[in-house]
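**Student:** Predicted model, plus sequence, below.
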Amino acid sequence: MEQTCCYKILGIKKTASSDEIKKAYRRLALKWHPDKNPDKRKKQKNASNS
């Protein structure tokens, strides 16, 4: 199984400060949260059913 680089997922450098890491995490959490983006949940469900 391939390892995933957390920094790549967050879109930050490995030298990022803890504040930058927190901001990147929160940005992605809002982007993918089903309550904030109900359309994404539908798309994800449709993809799972395919």
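**Tutor:** Perfect, I can see it now.

**Student:** CA only for contacts and neighbour counts going forward, please
**Tutor:** Noted.

**Student:** which helices and strands does the top helix by length along the chain pack with?
**Tutor:** Across the chain, the helix with the greatest residue count (assigned by DSSP state H) is helix 18-32. Counting contacts by 3 or more Cα pairs under 8 Å, 6 or more residues apart in numbering; DSSP states H and E, helix 18-32 packs against helix 6-10.

**Student:** Second structure follows, compare the two:
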Amino acid sequence: MNKRDHYEVLGVGKGASEKEIKRTYRRLARKHHPDVNPNSKSAEAKFKEITE
């Protein structure tokens, strides 16, 4: 399994501030959370990728 760059996974630039990274992580985690998308395997996979 290839590990992607954390910045790439979140879709932020390498120069992103800590605040921007946290905000983007939280937004994506809520969007793809299994409790919000109980029947979506793609959302579950994206959530796992985000939280690695």
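**Tutor:** Received it, and whenever you're ready, just let me know what you need. Owing to the predicted nature of the structure, the values given are computational and were not obtained by experimental measurement.

**Student:** how far does the following helix or strand past the longest helix of structure 1 sit from the chain's center?
**Tutor:** Sequence-wise, the next helix or strand beyond helix 18-32 of structure 1 is helix 38-49, with elements assigned using DSSP states H and E. In this view, helix 38-49 of structure 1 has its centroid 15 Å away from the chain centroid, taken as Cα atoms, centre = their mean, to the nearest Å.

**Student:** do stretch 39-50 of structure 1 as well
**Tutor:** Taking the mean C-alpha point of stretch 39-50 of structure 1 and that of its whole chain, the gap between them comes to 16 Å (Cα atoms, centre = their mean).

**Student:** Identify the residues contacting that stretch?
**Tutor:** Outside stretch 39-50 of structure 1, the residues that touch it by Cα atoms under 8 Å, 6 or more residues apart in numbering are 32, 34.
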